[in-house]
Structure formats: C-alpha cells, structure tokens
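S.K.: pasting the sequence and the predicted coordinates here, then a few questions.
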Amino acid sequence: MLHHTVPAEDINLILPDHFEWINRHYRAGDFLIEGRCAPGADSVIIAAGMKRGRLDAILATDPFVLRHMVKPEVIEFRALHTVPELVHYADRLDSGVSGG
C-alpha cells in the first residue's frame, strides 16, 4: 500500500516519474499489479515474491517515497488459491517471503 500524505493534485505532478519507476519494475519482474484504491485515494502494488529487504529497497526508490509524498506499508500474505492464469506465479508468491 502507498498511503498518500499529500493532496492528489501534488501526487498527479509526479505521476510520470512514478509510472516510469513502476514500468521499470514490471520489466524486471518485481511487480505483478498496481492501481489506485479509488480515484484520488491510496495506491496498491502487488509484488512478486521476494525477500522483504529487497522489496523495502525497491520501495525506497519510488519517486513518491523519495519526495515524502506517500508512506509505504507492506502487507505480507501467502497466496493459497489463484485463477489458472496466475498459477505459474504461485511459487514466486510463496517463495522467499520472510516474516509475515
């Protein structure tokens, strides 16, 4: 979760930099899904399974985080079921996750 700490108008000014960051991590295989909870509300990123320290390091490079515009919150979970189209992610979702 990316909890916005500034008005949506300020967030919108940095969206191009944030989307570039998001797309870089899609290409690297770090992120699976991202989007907003509701218009102008907090954002959600679903990351591939990885060590918590690696995820924290990635989140620290988000242009929003660097500008103190959002506060990231990591919610770790173990995926128990998924649709057939996502089965090949099951090992990635379940492996290498620490804590939780």
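M.R.: All right, it came through fine.
S.K.: hey, let's count contacts and neighbours off CA atoms from now on
M.R.: OK.
S.K.: quick one: contacts for the residue nearest the centre of the chain?
M.R.: Note on the chain: the residue nearest the mean C-alpha position is residue 45, at 2.8 Å, using C-alpha atoms, centre = their mean. Counting by C-alpha atoms under 8 Å, 6 or more residues apart in numbering, residue 45 makes contact with 1, 2, 31, 32, 33, 34, 35.
S.K.: take a look at this one as well, against the first:
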Amino acid sequence: MFIINLTYKTELEKVDQFLNDHIEFLNEQYKLGHFLLSGRKIPRTGGIILSNVKSKPELEKIIANDPFKKKELANYELTEFIPTKTCDELSFLIE
C-alpha cells in the first residue's frame, strides 16, 4: 500500500485550471480499484492519496497519467507501508 503525497509547485490559479481533469483521473483510478482515499491538504498546498497498488513501478506508471503530473503542477512523494492495525470498518485493508 502507498501514501501518495502531492505538493503543488505552482500557484493555485494554475492548479485550478486542471482540477477537473485531475478529478477525472482520480475517478478512473477509483473505478479500477487503484485508489482508496484522497483529499486536499489544509492549508491547500497539495493532496494525499491512499493507493493499494502492489508495486512502486506500477504506481509510477499510473501517476504519469495524472494531469497534475503531465503539466508539472505537483511533486509526488510515494511512501510504501504495510497496514497492520485498523478499525473494524477498514479491516479489509489488512493483508
């Protein structure tokens, strides 16, 4: 499992120009089962995505299609982790 930490590298006005395209990208990844959770950081300096993609190379290929990545609007930090404890409602995340 991965935490994807996006940090914007440009002003919000430019980010907002491609926000709908980014949301379409997210929606597709949810449909494919690659993403489990996403949202904006506060303050709005980027976002966080929780992904259950199995390998870093596979996730990097997916991220390459994000309009924010294609337009060089954000940096992406990938943190891999193994979930070992959770609440009952999220127990499906434990492998």
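M.R.: In hand now; what should we look at? All values derive from a computational prediction rather than experimental measurement.
S.K.: coming back round to it: which one in structure 2 is aligned with the residue nearest to the centre of structure 1?
M.R.: In structure 2, the residue paired with residue 45 of structure 1 according to TM-score structural alignment is residue 49.
S.K.: in structure 1, which residues correspond to stretch 16-32 of structure 2?
M.R.: Counting by TM-score structural alignment, stretch 16-32 of structure 2 sits on residues 12-28 of structure 1.
S.K.: and the furthest pair within the contacts of residue 45 of structure 1?
M.R.: Using C-alpha to C-alpha, the pair of the contacts of residue 45 of structure 1 lying farthest apart is 2 and 32, separated by 15.4 Å.
S.K.: tell me which of these two has more neighbours.
M.R.: Comparing residue 2 of structure 1 with residue 32 by other C-alpha atoms under 10 Å, the one with more neighbours is residue 2, at 20 against 14.
S.K.: alignment lookup: the more buried one to structure 2.
M.R.: Aligned by TM-score structural alignment, residue 2 of structure 1 pairs with residue 6 of structure 2.
S.K.: ok, residue 79 of structure 1 next?
M.R.: Looks like residue 79 of structure 1 aligns to residue 83 there (TM-score structural alignment).
S.K.: can I assume its match sits in a strand?
M.R.: No - looking at residue 83 of structure 2 with DSSP: H, G, I helix; E, B strand; the rest coil, it is coil, so not inside a strand.
S.K.: and it, how far from residue 32 of structure 2?
M.R.: 21 Å (C-alpha to C-alpha, to the nearest Å).
S.K.: neighbour-wise, which of the two wins?
M.R.: Between residue 83 of structure 2 and residue 32, residue 83 has the larger neighbour count (other C-alpha under 10 Å), namely 12 against 9.
S.K.: where do the strands of structure 2 begin and end?
M.R.: With DSSP state E applied, structure 2 shows strands at 2-8, 35-40, 46-51, 74-80, listed in chain order.
S.K.: what's the offset of the third one from the middle of its chain?
M.R.: The gap between where strand 46-51 of structure 2 is centred and where its chain is centred comes out at 4 Å by C-alpha atoms, centre = their mean, to the nearest Å.
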